[in-house]
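Asker: just need the structure, nothing else, for what follows:
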Amino acid sequence: MRTSTVFGLLFAAFASVTTAASAQPGRGPSPVAKNMQALPVDPAPSYVRKDAPTDPIILKLWEEGMQRSHAGSLAQALLDSVGPRLTGSPNMNRAQDWLLATYKQFGVSARKEQYGTWNSWKRGAAFAQLTAPRVKALEINMLSWSGNTAGKWTEGDVVIVKPYQSPEEFAAWLPSVKGKILLASAPRLTCRPASQMAEFAMPSTQASLDSMQRDLSATYQGVTQRVPTFYRDVKAAGAVAVFESNYSQYPGVNKIFGSPRNAALPTFDVGCEDYGMLFRLAQNKQGPKVRVMAESEALGDKPVFNVIAEIKGATKPDEYVALSAHFDSWEGHSGATDNATGSITMMEALRILHAVYPKPSRTILVGHWSGEEQGLNGSGSFTADHPEVIKGLQFAFNQDNGTGRVVSTGPGLHPENGPRLAQYMGQMPSQLTQYIRLSGPSGIGSGSDDASFRCWGAPAVGLGALNWDYSNSTWHTNRDAFDKIIVDDLKHNATLTAMFVYLASEDAEKSSRVLVDPIPGGRPGQVITVPSCAKPQRDATQYRR
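Answerer: Got it, this is the predicted structure:
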């Protein structure tokens, strides 16, 4: 059998696996305390059913979501074939076209809505090689919006950026950068994970390394931002490229960002080990030289869009249940857990609903937001532009923190909605709800798109996922790829979301708008009683990342 055939069969099995426990909805298996975080051992809340659901629509949603899931195949197509989705980039446009085409296959209406413009940038190939004092290919990742080398290999001596403290110091150092590749961040003294250091290092060794690392990091923290025109100035002075390294606590894992500020010259993130090597070579005056090649294209300001999919309400079309997940990503890899998982969860939930319950009472819409990574700009623009949605919103359900199954939710700003969510969960199969713990009210927030609804005082709910060490291993990293997705959990979350949306759509009563008082989350000493919204950035002129 050909290797490709074997792989295809393996993927099919991986993407569509259904456990015995998911075959019939009912009282789920009692968790076994093997993993204290994944499997709760406290008594099940009262909303966890002890018998099978009785609502025939809930049963059909379960069957459609768990037995005929598209979640794995949708994720594979998006992540492997389409790839990362940088705001304003041609690949984001391609991904949004994929959304529209896929919704059309589902029989669901979807559209693009422009909310502004952004710096459009096209990624090409990038390479870097140490040429002296020895030859070695370097592990690099070109940062988003990086400049290019005009299609040529360019070589330069590697030097460490002077940790200047004033514009005058910077100006005095600037002439020395001509023909140089600049190291602009502190290296890690060890690229071993913290778990190994804790297990094996002598306490004195750990203390010494920690102290030296703190001093080194403080010296170079923000060195490229102490002069706002750093990148333009070093480019004008003849620098070849800028290297930095943003280690993320695991070997081989770095966080990859970028900014339109980088457009002046080629800018790279370098793997932890290679960056440390370059820094030591330069520090010890051992003559490091590197040659680089970077292909990219700055395309100027281009329109940016959200994608909105919708099933019109049959009896209450002016009331809404919203599914929310940002679709844009950084480009270190393909943006799997941030936030293709949230996007696929909402997309698959709408597919399930359309297949089972195509005529809901309230209008159901999905917002696939752009510009979240630059400050919630897509969702913030949508809520500002659609006061009718805010006015008629029953609930918004947002997901944006990784691949794990949903284990927490809460009423957000509206305490009276907590019992309502518990009532919804009481109608669902225990296989979905036994892992979920309902929290109390919370503040407006700022880290994801539910904040764009909450800031208007609208009821928005975050669906919190099991951690999977998201912050260190996949969030914004060069390892955020399809293989990090847990397809069973994705199926679980899409089915759960479909049930939440169905029950919210058919609820005879409107959700509460009574705010928690005071609203949690202000600055120390600040009392917030009325939510307010920041103005979204609809172009990149004021973007300061």
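Asker: when you work out contacts or count neighbours from here on, use the C-alpha atoms and nothing else.
Answerer: Will do.
Asker: next, residue 54: secondary structure please.
Answerer: Here residue 54 is recorded as coil under DSSP: H, G, I helix; E, B strand; the rest coil.
Asker: distance of the closest residue to it other than its chain neighbours relative to residue 291?
Answerer: Residue nearest to residue 54 in three dimensions, not counting chain neighbours: residue 427, with 7.7 Å by Cα to Cα, 6 or more residues apart in numbering. Separation of residue 427 from residue 291 (Cα to Cα, to the nearest Å): 62 Å.
Asker: how about residue 350?
Answerer: For residue 350, the distance to residue 291 equals 49 Å [Cα to Cα].
Asker: more neighbours: the two, which one.
Answerer: Neighbours around residue 350 and residue 291, counted as other Cα atoms under 10 Å, are more numerous at residue 350. The numbers are 29 against 22.
Asker: which element follows whichever strand or helix holds the more buried one toward the C-terminus?
Answerer: In this assignment (DSSP states H and E), residue 350 forms part of helix 341-356. Next helix or strand after helix 341-356 toward the C-terminus (DSSP H and E): strand 362-369.
Asker: buried residues in the helix or strand just after that next one, which are they?
Answerer: Downstream of strand 362-369, the next assigned helix or strand under DSSP H and E is helix 377-385. Across helix 377-385, burial judged by 16 or more other Cα atoms under 10 Å covers 377-384.
Asker: for helix 377-385, packing partners?
Answerer: Secondary-structure packing of helix 377-385 (3 or more Cα pairs under 8 Å, 6 or more residues apart in numbering; DSSP states H and E): strand 109-132, strand 289-311, strand 362-369, helix 450-454.
Asker: the helix or strand following that helix: how far from the chain's middle?
Answerer: As assigned by DSSP H and E, the chain's next helix or strand after helix 377-385 is helix 387-392. Helix 387-392 has its C-alpha centroid displaced from the chain centroid by 26 Å (Cα atoms, centre = their mean, to the nearest Å).
Asker: second chain to compare with the first, below:
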Amino acid sequence: MKLPEFTQFKVKHIALITLTAGLWMNTAHGQRFQRPEPKLDPMVEKIIAEAKGNSQLENLAFELLDVVGPRLVGTPGMTKANEWALKTFEKWGIPAKNQQFGEWHGWERGISHIDMTHPRTKSIAGTQLAWSPTTKGKAIEAEVITLPEIKDSLGFRQWLPNVKGKYVMISMPQPTGRPDANWKEYATPESLAKMQSNRDSLNRAWASRIRATGLSPNSIPSVLEDAGAVGILTSYWSMEFGANKIFGARSHKVPSLDISLEDYGILYRLAEKGYAPKIKVETSSKHLGNVPSFNTIAEIKGSQFPNEYVILSAHLDSWEGGSGATDNGTGTIAMMEVARVLKQVLPNPKRTILIGLWGSEEQGLNGSRSFVLDNPDVIEKTQAVFNLDNGTGRVANISGSGFVHAYDFMGRWLSAVPREYTKDIKTDFPGSPGSGGSDHVSFVAAGVPGFMLSSLSWDYGSATWHTNLDTYDKLVFDDLLHNVILTAVLTYKASEEPQLVNREKRLLPAGPDGNPGTWPAIRQPRRSGVGY
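Answerer: Below is the predicted model of the structure:
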């Protein structure tokens, strides 16, 4: 997924409600009044008792993150995750199926051994990028060189023969491995300003170096491999201690490797100062041809309105630098646990509750977009979609996604949740429809009230979002339990609503060009692909 929407949150629409302990504040009208403590709905009491007394969150996290592991589309890990989810739902007595929506180039990660062999011996911290070509299990030793400072694309073409038989570094070396917060806490103002100025200068110089090649950054790897390079070295630092973002390879014939910040820096400094460093690389990933891509769909059948739906939404796939813990293992296990709790205490809801664990979200919301197009009858009769997908924190923000009456029906449903779980939530009604970022927007584009349950940061953007540090140890189970209770109560209330809610859309403000705002269009998914 992209960075969470709440990081871009701005209060600029018709109404803003802040839920505080014992208070509802309507800032649009300047009113503040005491909300009396309501008597708790007996079903809400049962939801809380089941969620707290029999929580399966830690076991689900262990099984998904430690046993299954990362879930890159097209890999055996994703297949195992679909199968695991299916068996888990069926164990709980919740019918489920894996619905194929497309296929993807298959790839299976193998070992990544990277060692510096000259001018000294050192094990290098790094890994293959997703879908990277392989050394076929052979150890390939070669010199490491950097992209040169050249005048223009002609100079780049004249230099290009130098890459033959070499590993080529194509990322800017970072001047510091300390995150900005660390500098701000300990550095003198003068030292901080000096570092930031130095980094800005390096960024400008590196951007100029890339432009001079006449190529886009994504095109450079294939040009280098065609010229005879034996491998591509990158380092995509995430501005946090020890964190690198791990995405997909842009090479097609030789391995692409992400190297940790400091090991990349060592190699870069040695190469720039004439020491001709060498590394030995051995990788053994496998390319598996095209493999099917699935959404896992589970169902708690409605008793009164079986053909009307409330959808619990989370994407099951992940990048695979870590184990996909906070993106989106947290959303997956929380929504699965919501389903388990509701099956225990509300086995016959009025409306059908669907649980959609989407595939290939990371490549463009492909699973949820496919579901929207492939299931028009469901889309026509969906009451609401609740989506979890930005980390391990407690839900802190909910937008009305541009639906005029969200203030009314979401307000009623939130009122049923004990204030312990809503007191710190900020809501923006009616808000605006999202144009990307996570799976709820697939439904919003189709006119379905879809709501991103946006979480507290826990340094998600820098520490775990698509990084090698997105692992089990970053989970905060108390916050996940909080989200399970909140989502379960919202789902219960949405399922029991007497009628389908009003889907009227707000008129969107004009854009910077002065043209009227338009509702996001339904976008076609990618139903087949390689890499990105």
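Asker: need the TM-score between these chains.
Answerer: Once superposed, the chains reach a TM-score of 0.90 (TM-score structural alignment, normalised by the length of the second structure), with 503 aligned residues with a Cα RMSD of 2.3 Å.
Asker: does the residue nearest to residue 54 of the first structure touch residue 56 like I think?
Answerer: No - at 10.7 Å, residue 427 of the first structure does not count as touching residue 56 under the criterion of Cα atoms under 8 Å.
Asker: of the two, give the one with the bigger neighbour count.
Answerer: The residue with more neighbours, out of residue 427 of the first structure and residue 56, is residue 427; 20 against 9, by other Cα under 10 Å.
Asker: distance of that one relative to residue 355 of the first structure?
Answerer: 20 Å.
Asker: next one: residue 321 of the first structure
Answerer: Note on residue 321 of the first structure: its distance to residue 355 of the first structure, by Cα to Cα, is 17 Å.
Asker: out of the two, which sits in the busier spot?
Answerer: Neighbours per residue (other Cα under 10 Å) separate residue 321 of the first structure from residue 355, with residue 321 holding more: 26 against 16.
Asker: what about residue 362 of the second structure, neighbour count?
Answerer: Residue 362 of the second structure - counted by other Cα under 10 Å - has 25 other residues nearby.
Asker: that one pairs with which position in the first structure?
Answerer: If you follow residue 362 of the second structure across to the first structure using TM-score structural alignment, you land on residue 373.
Asker: do the same with residue 198 of the second structure
Answerer: Using TM-score structural alignment, residue 198 of the second structure sits opposite residue 212 in the first structure.
Asker: doesn't that match lie inside a helix?
Answerer: Yes - counting by three-state DSSP, residue 212 of the first structure is located in a helix.
Asker: alignment lookup: residue 311 of the second structure to the first structure.
Answerer: Counting by TM-score structural alignment, residue 311 of the second structure corresponds to residue 322 in the first structure.
Asker: roughly how far does its match sit from residue 233 of the first structure?
Answerer: Noted for residue 322 of the first structure: a distance of 46 Å to residue 233 of the first structure, by Cα to Cα.
Asker: more crowded one of these two?
Answerer: Shown here are residue 322 of the first structure and residue 233; by other Cα under 10 Å, residue 322 has more neighbours (27 against 17).
Asker: the match of residue 198 of the second structure: neighbour count?
Answerer: Using other Cα under 10 Å, residue 212 of the first structure has 13 other residues around it.
Asker: please apply the same query to residue 106 of the second structure.
Answerer: Neighbours of residue 106 of the second structure under the rule other Cα under 10 Å: 22.
Asker: wait, it sits on residue 291?
Answerer: Yes - Residue 106 of the second structure lies in contact with residue 291 (Cα under 8 Å); the separation is 5.5 Å.
Asker: what sits in contact with each of the two?
Answerer: Common neighbours of residue 106 of the second structure and residue 291 (criterion: Cα atoms under 8 Å, 6 or more residues apart in numbering): residue 74.
Asker: what sits against whichever residue in the second structure pairs up with residue 339 of the first structure?
Answerer: With TM-score structural alignment defining the correspondence, residue 339 of the first structure maps onto residue 328 in the second structure. Counting by Cα under 8 Å, 6+ apart, residue 328 of the second structure touches 314-318, 389-391.
Asker: residue 490 of the first structure falls within a helix, correct?
Answerer: Yes - Residue 490 of the first structure sits within a helix when classified using three-state DSSP.
Asker: return the residue of the second structure aligned against it.
Answerer: Alignment note (TM-score structural alignment): residue 490 of the first structure maps to residue 480 of the second structure.
Asker: how much space separates its match from residue 413 of the second structure?
Answerer: Noted for residue 480 of the second structure: a distance of 20 Å to residue 413 of the second structure, by Cα to Cα.
Asker: re the thing from before, which of the contacts of residue 328 of the second structure also appear as contacts in the first structure?
Answerer: With both residues aligned by TM-score structural alignment, their matches' Cα atoms under 8 Å, the contacts of the contacts of residue 328 of the second structure that the first structure also has are 314-318, 389-391.
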